[in-house]
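1. I'll drop the sequence and a predicted model, then ask my questions.
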Amino acid sequence: MKIDWTVRVNEWVEKNREFMISLLQEMIRFKSINPNFMENPSKSESAQLQHFIEEQLVSWGLTVDKWDVYDNQPNIVATIEGKKEKESFILNGHVDVVPVGSISEWNFDPWVGEIHDEKLYGRGSCDMKAGVVSNMMVAKFMLDMGIELSADLQLHIVIDEESGGAGTRSVLERGYLGDGVIVTEPTNEKINPVEGGLQWARVVVKGSSAHTGWRYSHIYPGYERTGVNVIEKSMKIMQAVLELEKDWGLNKSHPLLPPGITTINPGVILAGSGEKDGRPETVTNPAIVPDYCVMEFDIKYLPTEISKNIQKEFEAAVHSISATDRWLQQHPPQVEWGVRGVDFPPVNTPVDHPLVSTLAKNQLRLGVNPSYEGFVAVCDAAFYAGRGIPAIIYGPNGANLHGPDEYVEVESVYEVTKTLILTALEWNGILQDDNVTCRQETE
């Protein structure tokens, strides 16, 4: 007897609508702020939230592995074991959220999960506790239906995505790998098979400290120069880097990403006199000619590019401008990579990859014409791609991520959950071939 899985999935989700949303609301009530953004990290409720999730998953019948990535910040990997006919199918989501900012700017309590006009408000509602709930419901469906899977289904429920990805990196280091992963970050239900890479770079420039009373002798001829203002030298480098950014934006492109996505953002500039622990020691006295400057850059590159080549291009711009300045020739700037551990490999999953086409086919089953975009930020999909695991990003509709009145659309949570369930079923060879084909559309 042929089972119409689309009908069955629709019926099951309809039956579990209230449970699903109440689960999301309960998760929002945990103030799981990333501790790296808190004055008192011990007040983060990530551990309490992960304990709550663990209890849910164990009660449903999943096997749970939980461990601390760092102090009181645990990861969860929950598994439904399959027949091991293929490698694991992975669903990834993070529980850490950013701070709420000024509470006065919110119209709804960020820690309640109020619903108004079919939108569920709260910090982390869209980014990305809704995605975590959808992932959990995929597992619940399999268990409720008593389905025997050909491959393990793994839920990677992690911490620290918002501050560098230590959670997912720890999952991979622990050996939880697979044949494919869907990261359920919010994408407005569009399939995101690509994501640019990201590097953080630091440029250290050194000058010569002196008293500003003698500045005239540092900048005009006829005097013995005793001071070199490092800020002035650093501005030359800054201008060269920004010119490189414009060159990239005009000459590099990807069909799924916005023009100009290859940005080089100057995010940190510290200058002063003296150096202590990699920072200027004195930054509050303009009567001193500064001699130490640190500039930090957020560098984005295309999914098709290699990080080493990006590093070479960036360093070439720094060294080329330095070659035009006598002081910088003799005191070349130092370029450091992987600042604070930030290094996101690009995601470049082909649109015709089976993981992508399977997800697209199941959107069609539900009456959604699939469309494709590139993910303009970075997320944990990068670390799977860096391990050679095909990755895509796909999640619900919502808005105001990281801002006041963040929300997720309730109906979208249901639709994403249905699509993920059908995709997991097809990945495991359970759906019968119904000759569904999909038309590829990019936006």
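-> Arrived safely.
2. can we go C-alpha only for contacts and neighbour counts from here?
-> Fine.
3. give the buried residues for stretch 113-120.
-> 113-115, 119-120 (16 or more other CA atoms under 10 Å).
4. stretch 260-270 too?
-> So for stretch 260-270, counting by 16+ other CA under 10 Å, buried means 260-264, 266.
5. comparison target below:
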Amino acid sequence: MSKVELKKKLIDEVEARKEELIQLCSSLIQIPSENPPGDSTEISEFIANYLKTFNIDVDWHESADKMYNLVSTIGNTEQGKQLIYCGHTDVVPAGDLSKWDFDPFSGEVKDGWMLGRGASDMKAGLAGLIFATTILKRLNIELPGSLTLAIVPDEETGGEFGVPWLLKNNIIAGDGCLIAEPSSPRNPTIGQKGSYWFELEVVGKPGHGSLSPIAGPNAIADTVRAIQEIQKLWDIEIEVPEEVKPLIEVSKRYMKEVEKDRVKYQPVLEKITVNIGTIQGGTKANVIPESCKVQVDCRLPFGITEEEVTHYLTEKLDALNIEYNIKPISFRSQANCTDANDPVCRAIVDNITFVTNEEAYGVMQWASSDARHFREYNIPVLQYGPAYLPTIHGYNEKVEVEQIITCAKVYVAAVIDFLY
């Protein structure tokens, strides 16, 4: 049987069993796995039992209390290439249930849509990875290499106990990786901006409000001046390295032609974005505030490092003659990407076209994800998964059923191209 014939056989098998795939996705959504609190016990037990039904062994790794990483490997582990399929079980909290038009944990299918928290991010993609793995096992496909399914519990709060924990402890390794994170139907994300989150604390001198602005200094007033300087990060002209310019240009094309409502956001691909996320300061209107804290989320494009940003900020804030302190919060990373011609990128992109008969190409992500961890370990990686992007992390999250099926077909076909 030729490689093309084998892929068609696997794709046909997914099509024939698509109701089973959709039921699997519904079952995953029906298990609340909100993070926080981050207890993955119930969903991990469900997945492990499902895989065992098809004689797929599951290794459990508890990285933190009630946070379980599940690792399963099929194929030839003695030789050949290693491919990793990765997904996370945790979802962001559903929030105010009265603002949902349906039960966020119903897993209901209605009018061609899968409904519920995690439908797009990323239980539909996770279901596809699991299902594709079982199809290969059910048909006894003799793989010339191995496929490892890595299911992690902690992506939505930074991922410290998920992917980076597995990599640090040498539990998973591979020549390529696919993460089933939400993406556009024909455009996997093969690169992402860096992340630079920090907290700025400005110190003042308390006193009676009736003596301000002579008395002080006023921590809030000085923070306002500092914020004005921080926001100027957006104005820095950054020279994008030649090797990533094609990725930037194709991503601009994507924003113009595919997600047309995003065309106005094209500049974020080459700029430092600045979001003043929280501000907290003062005790009372008639007291000069002693402290003010601001938390800031910056995303860094290719061409600038966090060290350069820190130097810029220090220089500008020092010039204000204020007392302040900057400390990093959450994760920090540099802009990173995988070459569009890397075998793992080609395996996914080529099979999107193989399955759909439509043009596909990889693009830049303006946020961050677990992909950066794989690249830190020199594992080429990209992200491709079913999603209705406007509903991610919001109310009434959903995804088209047809997309779930399409992605599962791509997943199972890509294994063949990558490993053979």
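-> Good, I have the coordinates. Only a predicted model underlies this, so the values are computations on that prediction, with no experimental measurement involved.
6. coming back round to it: tell me the one of the buried residues of stretch 113-120 of structure 1 nearest residue 96 of structure 1?
-> residue 113 (15.9 Å; CA to CA).
7. and the closest one, what does it touch?
-> 24-26, 28-29, 120-122, 125 (CA atoms under 8 Å, 6 or more residues apart in numbering).
8. out of the buried residues of stretch 260-270 of structure 1, which comes closest to residue 12 of structure 1?
-> residue 261 (40.7 Å).
9. isn't that closest one right up against residue 301?
-> Yes. The pair residue 261 of structure 1 / residue 301 is scored as a contact, 7.4 Å apart, by CA atoms under 8 Å.
10. can you list the buried residues of stretch 260-270 of structure 1 in a markdown table and add secondary structure and distance to residue 164 of structure 1?
-> Converted to a markdown table, these look like this (DSSP: H, G, I helix; E, B strand; the rest coil; distance: CA to CA, whole Å):
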| residue | secondary structure | distance to residue 164 of structure 1 |
| --- | --- | --- |
| 260 | coil | 23 |
| 261 | coil | 20 |
| 262 | coil | 19 |
| 263 | coil | 19 |
| 264 | strand | 18 |
| 266 | strand | 18 |
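11. show me which pair in the residues you listed is furthest apart.
-> 260 and 266 (15.7 Å).
12. what's the longest helix in structure 2?
-> helix 401-419 (DSSP state H).
13. what about the counterpart of residue 338 of structure 2 in structure 1, neighbour count?
-> By TM-score structural alignment, residue 338 of structure 2 lines up with residue 349 in structure 1. Residue 349 of structure 1 has 20 neighbouring residues, counting by other CA atoms under 10 Å.
14. residue range for stretch 107-114 of structure 1 in structure 2?
-> Under TM-score structural alignment, the match for stretch 107-114 of structure 1 is residues 101-108.
15. ignore the last one, stretch 195-214 of structure 1
-> Against structure 2, stretch 195-214 of structure 1 falls on residues 192-211 (TM-score structural alignment).
16. from the chain's centroid, how far away is that stretch?
-> Stretch 192-211 of structure 2 sits 29 Å away from the centroid of its parent chain (CA atoms, centre = their mean, to the nearest Å).
17. distance between the ends of that stretch?
-> Length of stretch 192-211 of structure 2, first residue to last, CA to CA, to the nearest Å: 49 Å.
18. what's the burial count for residue 68 of structure 1?
-> 14.
19. wait, I meant residue 374 of structure 2
-> With other CA under 10 Å as criterion, residue 374 of structure 2 counts 20.
20. residues in contact with the counterpart of it in structure 1?
-> Under the alignment (TM-score structural alignment), residue 374 of structure 2 pairs with residue 384 of structure 1. When contacts are counted by CA under 8 Å, 6+ apart, residue 384 of structure 1 touches 172, 181, 390-391.
21. just want the most central residue of structure 2.
-> Closest residue to the average C-alpha location of structure 2: residue 369 at 3.4 Å, with CA atoms, centre = their mean.
22. format the contacts of residue 113 of structure 1 as CSV; extra columns: secondary structure and distance to residue 163 of structure 1.
-> Shown next, in CSV, are these (three-state DSSP; distance: CA to CA, whole Å):
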residue, secondary structure, distance to residue 163 of structure 1
24, helix, 23
25, helix, 24
26, helix, 24
28, helix, 19
29, coil, 21
120, strand, 25
121, strand, 23
122, coil, 20
125, helix, 18
